[in-house]
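Engineer: Next one to model:
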Amino acid sequence: MTAAQCSRAGCRADAEWQVVWRNPRIHTPDRRKIWAACDEHVAFLRDYLATREFPVQVLRFDEAATS
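Structural biologist: Here you go, the predicted model:
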C-alpha cells in the first residue's frame, strides 16, 4: 500500500495525520473533506481552515481507522 502524501503544496512527505473539515456555507453537516498532513504541516493546514471558521478535526491515520 502506498502511503498518503501531505496535502500542503509542494510537500511530498508521507502523511501521518488527517485534517477533517467542512465548509458549513456549502457542505451539509454529514459532508466531510479530508486533507492528509505530515508532522511539519499539520498545524499549518489546521490553522488555515480554523482561521476561516471551518469545523476542523485532526486525527492520526491509525486513530481515524478506529473512529
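
Engineer: From here on, just use CA atoms for contacts and neighbour counts.
Structural biologist: Fine.

Engineer: ranges for the helices of the chain?
Structural biologist: 42-51, 61-64 (DSSP state H).

Engineer: who's in contact with residue 42?
Structural biologist: If you count contacts by Cα atoms under 8 Å, 6 or more residues apart in numbering, residue 42 has them with 17, 19.

Engineer: One more, so I can put them side by side:
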Amino acid sequence: MSDTPICSAKGCRVDAVWVLAWNNPKIHTPERRKTWLACDEHREHLSKFLGVRGMLKDVVTLREWESTKPTDAPGPGTPG
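Structural biologist: I've put the predicted structure just below:
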C-alpha cells in the first residue's frame, strides 16, 4: 500500500493535490478543522459540497498544508 495521499472523492484513486479544511459549526468548535483531500478534477466538486453547507473554511495545496502543520498533528483525512 502506498503512503501517497489520495483524493477523498468516492471511487477516486488519484493522488491528492489539495486539502479542503472544514468544520461543521453545529457540532465542532470554531477552531476545529477536519480535512478532505482532492485531486485537481474533484477539488471544485468537493469544495462546492462543503461550501453550500457553510462548512468549507480553507483550500490549500497539500504541499502547503504539510509544510505548515505541527509535526504532531494528524494528517488530512477522508470524508466520513
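
Engineer: before we move on, the earlier item: which one of the helices of structure 1 is the most hemmed in?
Structural biologist: Of all the helices of structure 1, helix 42-51 carries the top mean neighbour count, a mean of 16, counting by mean count of other Cα atoms under 10 Å.

Engineer: Please tell me how far the residue nearest to the spatial centre of structure 2 sits from residue 15 of structure 2.
Structural biologist: By Cα atoms, centre = their mean, structure 2 has its centre lying nearest to residue 36, at 2.4 Å. Residue 36 of structure 2 is 13 Å from residue 15 of structure 2, where distance means Cα to Cα, to the nearest Å.

Engineer: Identify the contacts common to these two.
Structural biologist: By the contact definition Cα under 8 Å, 6+ apart, residue 36 of structure 2 and residue 15 are jointly contacted by residue 7.

Engineer: what's around the spatially closest residue to residue 32 of structure 2 that is not a sequence neighbour, how many residues?
Structural biologist: Closest residue to residue 32 of structure 2 apart from its sequence neighbours, by Cα to Cα, 6 or more residues apart in numbering: residue 23 at 6.3 Å. As a burial measure, residue 23 of structure 2 scores 19 neighbours (other Cα atoms under 10 Å).

Engineer: swap in the one 4 residues further on?
Structural biologist: Look at residue 27 of structure 2: counted by other Cα under 10 Å, it has 8 neighbours.

Engineer: so who does it touch?
Structural biologist: Contact partners of residue 27 of structure 2, counting by Cα under 8 Å, 6+ apart, are absent.
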